[in-house]
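Q: Following is a predicted model, sequence given first.
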Amino acid sequence: MTTTTGHPSPTVLISENLLERMPTLGERFPDVTFVELPLEGGELRPEYCGAHAMFRSAMSEDLFDDILRNAPDLAWVQIAAAGFDWMGGDVLAERVAGGMVTTRSESSLNVTIAEYCIGAMLSAARRLPDYFEAQQRSEWARYMGRDFIGSTVAIFGTGAIGREVAWRVAALGATPIGVSRSGAPAGQFERVITSDQFHTVLPEADYVVLAMPLTPETENMFGSTEFELMPEHAVLVNIGRGALTDEAALVEALESGQIASAFVDVFVEEPLPTDNPMWTTKNLVVTPHTSFRSDGNGARLERDFVGNLERFIAGDPLAGTMSHPELGY
């Protein structure tokens, strides 16, 4: 999907936290009018209704819908995130169907999330969580680690995040195997299989990384059957969405020793309730949806947005467009 005409002097709505991180936007684009959006609450204002574009992070979904309904010239919305499923509803779907372009910050968060995945897998290989627990007991414990080199990593999702994980895996001497809806070759994956064949790769997967979007096809994709297919030494890393797994089945797989360990950054309910058994599940490391947080994100977010703003002004195709609106990604 592309813009049909250039917008040499657009009005761009931008979330206040993003505008604070990018203080030189006005100097770089003197012909662009930037209008600040509040992170919380807020009412529809006249200057919102004349907007041509929006760069948003957190904001009131009610205000977002009001803008979509009342800004007829709004031709492009970019989000400061790697995925689309957390935002929008019927109004957004109607505008996208009518030609409005929606893009994500496709090169902003993939680096940090990929580094999280590599860190999690190496941590499991060298058994760092076990050593941390031993330290709490003042116990001089010595564990046998596993070589990461020579291992097989099944990466579900071959988009920007999956590709960043894949080349790092390959650089460390392991074999990245991709799983995607299409099965099309991508990046540095040794091979890519279609999602309807994914059971075939699980028995050989020393590590499984879930980096695919949440869709009706991927919801609860991993349950008891899938965990039973994985080797007992296998490690699961989920940085996609919590609902990609059956969380109760994951808890059971870890408690029973069906798989060795898991690192989970995303959950069906967030924040994770204090009484959720995942907090205390054996060999499960919980992180509070923070795999993307890093000090270099601001510069990457600005680079992604500026690149698309330049394309928008010129009337060129935008990067990171929603390629499958019917599936939400």
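A: Structure received.

Q: Going by C-alpha atoms from here, please, whenever you check contacts or count neighbours.
A: Noted.

Q: Residue 250: what's it in contact with?
A: Contact analysis of residue 250 by C-alpha atoms under 8 Å, 6 or more residues apart in numbering lists 223-224, 227.

Q: buried set for the helix or strand it falls within?
A: Using DSSP states H and E, residue 250 sits in helix 247-256. By neighbour count on 16 or more other C-alpha atoms under 10 Å, the buried set for helix 247-256 is 247, 249-255.

Q: could you dump the residues you listed to a markdown table with distance to residue 60?
A: As requested, the buried residues of helix 247-256 are exported to a markdown table (distance: C-alpha to C-alpha, whole Å):
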| residue | distance to residue 60 |
| --- | --- |
| 247 | 29 |
| 249 | 34 |
| 250 | 33 |
| 251 | 34 |
| 252 | 37 |
| 253 | 38 |
| 254 | 38 |
| 255 | 40 |
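
Q: which of those residues sit farthest apart?
A: 247 and 255 (12.3 Å; C-alpha to C-alpha).

Q: Can you tell me how far the residue nearest the centre of the chain is from residue 139?
A: Centroid-nearest residue in the chain: residue 82, 4.5 Å away (criterion: C-alpha atoms, centre = their mean). Residue 82 is 41 Å from residue 139, where distance means C-alpha to C-alpha, to the nearest Å.

Q: Next: residue 158.
A: From residue 158 to residue 139 the distance is 42 Å (C-alpha to C-alpha).

Q: swap in residue 36?
A: 54 Å.

Q: neighbour count winner among those two?
A: Neighbour count, other C-alpha atoms under 10 Å: between residue 36 and residue 139, residue 36 has more, with 20 against 11.

Q: List the contacts of that one.
A: Residue 36 is in contact with 13-16, 19, counting by C-alpha under 8 Å, 6+ apart.

Q: before we go on, here's another structure to hold up against the first:
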Amino acid sequence: MKPMVLVAVADAAEPPPELARLERDLTPHYVSTPEEYRAVLADAKVLLVWDLQTKLVHECGPGKVEWIHTNSLGVNAVATAEVADSVTVTNTQGLFEQPMAEFVLASILYRAKGLDRLLAHQRGKVWDQQPTSRIAGRRALVVGAGGVGRTIAELLRATGIDVAIIGRTRREEPDARGGTRVVHGIDELHELLPGADDIVLAAPLTEATRGLIGLAELALMKQSAHLINVGRGGLVDEAALIDALRCGAPAAATLDVFAQEPLPPESPLWEMEQVLVSPHQSADTIGWRDAAVELFLENYARHRAGEPLSNVVNVGALRVDG
């Protein structure tokens, strides 16, 4: 008999077709409601969290689950004190970092090259030649020194952008050329914000980072600054950002994540010309779901063989319970 694995999805009656691949090696049991989840929790040892909006673990606990795999880099959907104490958690590291970095670079190019203006003029059949900005020589501040932040920094540097990266603490680390680079501490954020042309948020959401960008931080940004958030919506005080954008500083924002998702229709962000709204898809490339299933199955093979799992996340360090 194939081993059973619990799979949290948005709709248990119609799970995503990519998950059919699980059935070759496993018996997936799909759940989407607390009732469905509790009914089988006593028999489940492995949980695959496919629906990143699920609240099942927060509401019902992990039960006897020994290993949780999240179909994402972030693990907020399962980060509770009970999980941190008793469950191994892994994520989908290695699949999303490069696409997210490409999205950030595209966002910078979109603003610097005035593509929004070109599209508007094309619709109005307006021939209006205007110079655009070079990206070489811009200064970017990347907040988040994990895999995503580092990949973003590497790609931006390759285009000639000067990048400073912020982690939890200040330190020096070896770079690809045999030298060292400084990773700034989060306590240096206020010092670095005024000099940045592009502020990229790629940090996880924790007690320390919730509301990281608020009124004080927005006031420190250049009037011409561009805020890009590919981390988590909770990193930014959204109301403060809306007010700041209305006042003209920062000049623009590219937002892939929001405090509430989907972004409510009544949000002013939808209609702001200086804002690019992306529906939490900066990491989504064609075929990513199939690749994510294969990554989980590779880790499941390690689990069955008693080998160390890849992409283990220290949930306790996140401290995001609730």
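A: Okay, I see it. Nothing here was measured: the structure is a model prediction, and the numbers come from that model.

Q: For the two chains, what TM-score is obtained?
A: TM-score for the superposed chains, counting by TM-score structural alignment, normalised by the length of the second structure: 0.84, backed by 310 aligned residues with a C-alpha RMSD of 2.9 Å.

Q: Please name the nearest non-neighbouring residue to the residue opposite residue 283 of the first structure in the second structure once aligned.
A: Residue 283 of the first structure maps onto residue 274 of the second structure when the alignment is built from TM-score structural alignment. Of all residues not flanking residue 274 of the second structure in the chain, residue 252 sits nearest, at 4.8 Å (C-alpha to C-alpha, 6 or more residues apart in numbering).

Q: And for residue 148 of the second structure?
A: Residue 148 of the second structure sits nearest to residue 97 (C-alpha to C-alpha, 6+ apart), 4.7 Å away.

Q: Okay, that neighbour and residue 158 of the second structure: tell me how far apart.
A: Residue 97 of the second structure sits 16 Å away from residue 158 of the second structure, going by C-alpha to C-alpha.

Q: Among those two, which residue is more densely surrounded?
A: Legend: neighbour count by other C-alpha under 10 Å for residue 97 of the second structure and residue 158, higher for residue 97 (20 against 10).

Q: aligned partner of that one in the first structure?
A: So, by TM-score structural alignment, residue 97 of the second structure is matched to residue 110.

Q: got the contact list for its match?
A: Going by C-alpha under 8 Å, 6+ apart, residue 110 of the first structure touches 82, 160-161, 164, 292.

Q: Wait, a strand at the residue nearest to the centre of the first structure?
A: No. Remark: residue 82 of the first structure does not belong to a strand; assigned using DSSP: H, G, I helix; E, B strand; the rest coil, it is coil.

Q: And residue 173 of the second structure, which helix or strand is it part of?
A: Element membership for residue 173 of the second structure, per DSSP H and E: strand 171-174.

Q: Could you list every helix and strand that that strand packs against?
A: With contacts taken as 3 or more C-alpha pairs under 8 Å, 6 or more residues apart in numbering; DSSP states H and E, strand 171-174 of the second structure sits against strand 180-185.

Q: Check which helices and strands the strand it packs on is in contact with.
A: Judged by 3+ C-alpha pairs under 8 Å, 6+ apart, strand 180-185 of the second structure is in contact with strand 162-167, strand 171-174.

Q: Give me whichever of the ones you listed is most buried.
A: Most buried of those, by mean neighbour count (mean count of other C-alpha atoms under 10 Å): strand 162-167, with a mean of 22.

Q: for the first structure, longest helix please?
A: Secondary structure of the first structure per DSSP state H: the longest helix is helix 297-314.

Q: how big is the offset of it relative to the second structure?
A: Mean deviation of helix 297-314 of the first structure relative to the second structure after superposition (mean C-alpha distance after the TM-score superposition for the first structure): 2.5 Å.

Q: so how far is that helix off the chain centroid?
A: Put simply, helix 297-314 of the first structure sits 19 Å off its chain's centre (C-alpha atoms, centre = their mean, to the nearest Å).

Q: same check, this time on stretch 113-123 of the second structure
A: Chain-centre distance of stretch 113-123 of the second structure: 28 Å, with C-alpha atoms, centre = their mean.

Q: list the contacts for the residue nearest to residue 278 of the second structure when sequence neighbours are not counted?
A: Closest residue in space to residue 278 of the second structure, ignoring its immediate chain neighbours: residue 256 at 4.5 Å, by C-alpha to C-alpha, 6+ apart. For residue 256 of the second structure, the contacting residues are 228-230, 277-282, by C-alpha under 8 Å, 6+ apart.

Q: What is the nearest of those to residue 65 of the second structure?
A: residue 280 (28.4 Å).

Q: Could you verify my assumption that the closest one touches residue 257?
A: Yes. Residue 280 of the second structure is within contact range of residue 257, at 5.2 Å (criterion: C-alpha atoms under 8 Å).

Q: between those two, who's got more neighbours?
A: Each of residue 280 of the second structure and residue 257 has its neighbours counted (other C-alpha under 10 Å); residue 257 has more, 24 against 18.

Q: which position in the first structure aligns with that one?
A: Superposed on the first structure with TM-score structural alignment, residue 257 of the second structure falls opposite residue 266.

Q: Check the secondary structure at that match for me.
A: What three-state DSSP gives for residue 266 of the first structure is coil.

Q: picking up where we left off before, report the separation between the residue nearest to residue 278 of the second structure and residue 288 of the second structure.
A: 17 Å.

Q: Wait, residue 235 of the second structure touches residue 207, no?
A: No. Residue 235 of the second structure is not in contact with residue 207 according to C-alpha under 8 Å; the separation is 10.0 Å.

Q: between those two, who's got more neighbours?
A: With neighbours defined as other C-alpha under 10 Å, residue 235 of the second structure and residue 207 compare such that residue 235 has more, 25 against 12.

Q: what lines up against that one once you look at the first structure?
A: In the first structure, residue 235 of the second structure lines up with residue 244, judged by TM-score structural alignment.
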